[in-house]
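K.L.:
Compute the structure for the input listed below.
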Amino acid sequence: MDNFSSETATSDRRGFLRGSALIAAALVGGVAQAKTRAAPGSAPSSFGSIRQVDAGVLDIGYVEIGPASGTPVLLFHGWPYAIDAFAEVAPLLAARGYRVIVPHLRGHGTTLFRSKATPRNAQQAALAADGIALMDGLRIPKAIVAGFDWGARTADIMAALWPERCTALVSVSGYLIGSQAANAKPLAPAAELQWWYQFYFATERGKAGYAANTNAFNKQIWQLASPKWAFDDTTFDRSAAVFANPDHVEIVIHNYRWRLGLADGERQYDALEAKLANAPAISIPAITMEGDANGAPHPKPEQYRAKFTGAYAHRLITGGIGHNLPQEAPAAFAQAVLDVAKLAR
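P.N.:
From the prediction side, this is the model:
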C-alpha cells in the first residue's frame, strides 16, 4: 500500500458474521500462558468470564479469545465505555487466528490497584505503561495495538514510545498524544463548548456530581458522542457495570484535571511525558479511522497526517457512525486490524 491512502467504508455491522461457526469456536479458544486466574465474583461481560493478571501496579482484568499461538492483538476501550465495545470485533479477529486480549483500563471493571498507597493517577503515560505491563504480565513480546478514545491515546503512546513492542496500530480519531502545555492553550468558543465535561470535572461540584450520577452522566456522553447510534438500555447497562469499580471516579476526575494542569502526575512518568510533549512521530504501520457522525471532540485527519511516518491509511466510516466506532461498526474496525497486520509483514 502507498505511504498514504484515504478510504471510505460503510458500516456493514454483520459483514463478517457469516463465519458464525468459526466465531463460536474462537470464543472458547486459547488462554494466557502466564499465570492468570479467574476474577472472583465478577459479573460476566458479553464475552463471558474475566481473567486477572498481576501487571505492574495493577491487577488487570481482561478477556482473551482465539488461539494462544496466534498473533497477539490488544484492544483498548475508552471512557465512558467498556471492554464490551469490542464484543463483536474480538471474535471476528479470533476467527481469523488472532490471539485477542481486551483489558479493563485502570478504574474500570475488575482492574484494581495492588496497593492502597498507589496514587489513583490517570495521566496519559500511566495508562500506556499499563499496556506494556499487561504485555509483560502475559509474556507477550510484541502485539498489534488498537483502540478508541482513551484507548486510542494509549495505543498511540505505546506505538510512539515502545515501537519495538508494537507490530502495528489502529487508532480511532488518529493522533491523540497531548501535553499539559498544549492543553493550556485556549480554543475557539465552539471547540471549548465540546469540552464542557472537562471543565465540570475541574470543580468539586463536578466530582460530586459524577459520583452521584455516574451512569446517567455516562449515558448522556454516549448520546452526545454518537448521536445516530440507537443503542438500547441493555447495551448501555452491560457496559455500565464496569463503572462500579471503586477507583472509577478518582481515575476519571484525575484524567481530566491532569490534562488541564490542575492535578499532578507521578514523578516516575516525567521523562515519558517530556517525550510526549514533543509530539513524537509514530513510525510503525498504522491505520486511522473516523466515524462520519462522531459527536465528540476530535481532530481532523489532515491535522495529524504528518505524525505517521510509516505505511499508513485513513478510513472514514460512513452510515451515521459515532465515537464508539468498534461497537457501532465492528466489521470495519476488525477489517482495519486485519489490513494493518498485512502492512506490517
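K.L.:
Only C-alpha atoms from now on, for both contacts and neighbour counts.
P.N.:
Will do.
K.L.:
Name the surrounding residues that touch stretch 101-113.
P.N.:
Residues outside stretch 101-113 that contact it (Cα atoms under 8 Å, 6 or more residues apart in numbering): 39, 42, 52, 57-65, 72-78, 82-83, 86, 122, 127, 241-252.
K.L.:
Of the residues you listed, which belong to helices?
P.N.:
127, 248-252 (DSSP state H).
K.L.:
Point me to the residue sitting closest to the centre of this structure.
P.N.:
Closest to where the C-alpha atoms of the chain average out (Cα atoms, centre = their mean) is Gly151, at 2.0 Å.
K.L.:
Can you tell me what sits against the strand or helix carrying that one?
P.N.:
Secondary structure assignment for Gly151, by DSSP states H and E: helix 150-161. Helix 150-161 is contacted from outside by 75-79, 124-125, 127-129, 131-132, 145-147, 165-166, 168-177, 272, 276, 280-284, using Cα under 8 Å, 6+ apart.
K.L.:
ok so, going back, select only the buried ones of the contacts of stretch 101-113 in PyMOL?
P.N.:
Buried residues within these, by 16 or more other Cα atoms under 10 Å, are selected in PyMOL with:
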select buried, resi 39+52+57+58+59+60+61+62+63+64+65+72+73+74+75+76+77+78+82+83+86+122+127+241+242+243+245+246+247+248+249+250+251+252
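K.L.:
To check against the first, give me the structure of this:
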Amino acid sequence: MHRNTVRTDVLDVTYEEHGPPDGAPVILLHGFPYDVRAYDEVAPALAADGNRVLVPYLRGYGPTRFLSPDTLRSGEQAALGHDLRQFMKALGIERAALAGYDWGGRAACIVSALWPERVRCLVSCTGYNLQNIAASVEPAPAAAEHRLWYQYYFNTERGRAGLTKNRRDVCRLLWKLWSPEWTFDEATFERTASSFDNPDFVDVVIQSYRHRYGYAKGDPLLEPLEAQLAKQPVIRVPTINLHGAADGVGPASDRDGQADKFTGGYERRMLPHIGHNVPQEAPAETVAALRDLMKETPQ
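P.N.:
Below you'll find the model as predicted:
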C-alpha cells in the first residue's frame, strides 16, 4: 500500500493505493463519520485480484486539504460528486468500479447517475443515495426523525460547538447507534478518529447537514450540478445495494422501493447483523459484491 496525494481543482486529495498501477481501477469511498480505514480488509483483497485500488480521504477528513482559504467548506452532495469526478480526472482514470457508503455512497451514486460512461459498476450501501432536497422539508415519521437527532443538533450553534469540542465523543456514539451489533474496540475507533482532526472537518460536516434541509447556502459554483441532482436522475450502471439489516440510521424495509432508480441491472443484498459501516463490518461481502459485478462488466 502506498499513500499519495493528487491535486484537483480545489483540493489536495490524499489517498491510499493498493495493487498494480496498470490494474483495473476500483475506487472505494468512505462516509461520515469514518475514513479510509473502513476498507482495510477490502482493498488488499481486491488488489490481490490484480486491480488498482484507490481509497481517498474525502474533503474535511485526514490529510486531504483545500487549496484556498476562500473555497466554501461545503459538504453538500454536489461537492462530493464533483470531488470524485475531479479525482478521477486528475489521475487520468477514464472508467472505474465504484463502491461507497454514506457520504461516499452519495458521491459514487452521483457520478454513476450523471456520468455513467465513467463507471464500470457500482456497489452502493443502502442503495440510491442522492438526496431529494426539495422533499426534505416534509416531516418524516417520528421513528425516522428520532434517528436523525444528530442532524438537528448540527443545525444549531450548540451542535457546531459540541462537534468542535467533543468530536470523538459524538462520532463514537454515532458508531454505536448506527452499528448496534458491531463490537469495535477503542483502538479501532482511534485509528479513524484522527481523521476528524482535519481543520475543515467541522465546517464541512455542519454545512452538509444544514444544506440538505435548506438552512445553509451551497457553493455557487456547484449550483448547476445541484440542479441536475434535483431531478433525481436514475442510475444506469450495474449496481449491487448492500444493506445492513441492523443499520441503526437507515433501516432496511422488507420491500425494496428503490429498484426503479436503477436501470442498468440492480440487486439488493441484505446483510444480517450488519450495521451502517458495511465495508468494515462485512468486508467479505463487500469484496464479493465487487467481484461479482466486475466479472459481468468489461474493464
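K.L.:
care to give me the TM-score?
P.N.:
TM-score of the superposed chains, computed with TM-score structural alignment, normalised by the length of structure 2, equals 0.97; 297 aligned residues with a Cα RMSD of 1.1 Å.
K.L.:
and the gap between the residue nearest to the centre of structure 1 and Leu127 of structure 1?
P.N.:
Separation of Gly151 of structure 1 from Leu127 of structure 1 (Cα to Cα, to the nearest Å) stands at 9 Å.
K.L.:
What's Leu93 of structure 1 aligned with over in structure 2?
P.N.:
Residue correspondence to structure 2 (TM-score structural alignment): Leu93 of structure 1 is matched to Leu46.
K.L.:
I figured that match hits Val287, correct?
P.N.:
Yes. Here Leu46 of structure 2 reaches Val287: they are 6.8 Å apart, a contact under Cα atoms under 8 Å.
K.L.:
can you list residues touching both of the two?
P.N.:
With Cα under 8 Å, 6+ apart, Leu46 of structure 2 and Val287 have no common neighbours.
K.L.:
about what we covered before: of the contacts of helix 150-161 of structure 1, buried ones?
P.N.:
75-79, 124-125, 127-129, 131-132, 145-147, 165-166, 168-177, 272, 276, 280-284.
K.L.:
Sitting in strands, which of these do you find?
P.N.:
In this view, these that belong to strands under DSSP state E are 75-76, 145-147, 166, 168-172.
K.L.:
mind listing what's buried in stretch 111-123 of structure 1?
P.N.:
111-113, 120-123.
K.L.:
how about that stretch, aligned to which bit of structure 2?
P.N.:
By TM-score structural alignment, stretch 111-123 of structure 1 lines up with residues 64-76 in structure 2.
K.L.:
Check the separation of the first and last residues in the matching stretch.
P.N.:
For stretch 64-76 of structure 2, the first and last residues are 17 Å from each other (Cα to Cα).
K.L.:
can you check stretch 221-236 of structure 1 too?
P.N.:
Stretch 221-236 of structure 1 has an end-to-end distance of 11 Å (Cα to Cα).
K.L.:
what does stretch 19-39 of structure 2 give?
P.N.:
End-to-end for stretch 19-39 of structure 2, by Cα to Cα: 14 Å.
K.L.:
And stretch 11-26 of structure 2, by the same measure?
P.N.:
Terminal-residue distance, stretch 11-26 of structure 2 (Cα to Cα): 20 Å.
K.L.:
Need the residues that contact that stretch.
P.N.:
By Cα under 8 Å, 6+ apart, the list of residues contacting stretch 11-26 of structure 2 from outside reads 1-7, 36, 43-44, 47-48, 50-59, 63-67, 87, 93, 95-99, 299.
K.L.:
whereabouts in structure 1 does that stretch align?
P.N.:
Going by TM-score structural alignment, stretch 11-26 of structure 2 sits over residues 58-73 in structure 1.
K.L.:
Stretch 125-132 of structure 2 now?
P.N.:
Under TM-score structural alignment, the match for stretch 125-132 of structure 2 is residues 172-179.
K.L.:
can you check stretch 257-267 of structure 2 too?
P.N.:
Using TM-score structural alignment, stretch 257-267 of structure 2 pairs with 303-313 in structure 1.
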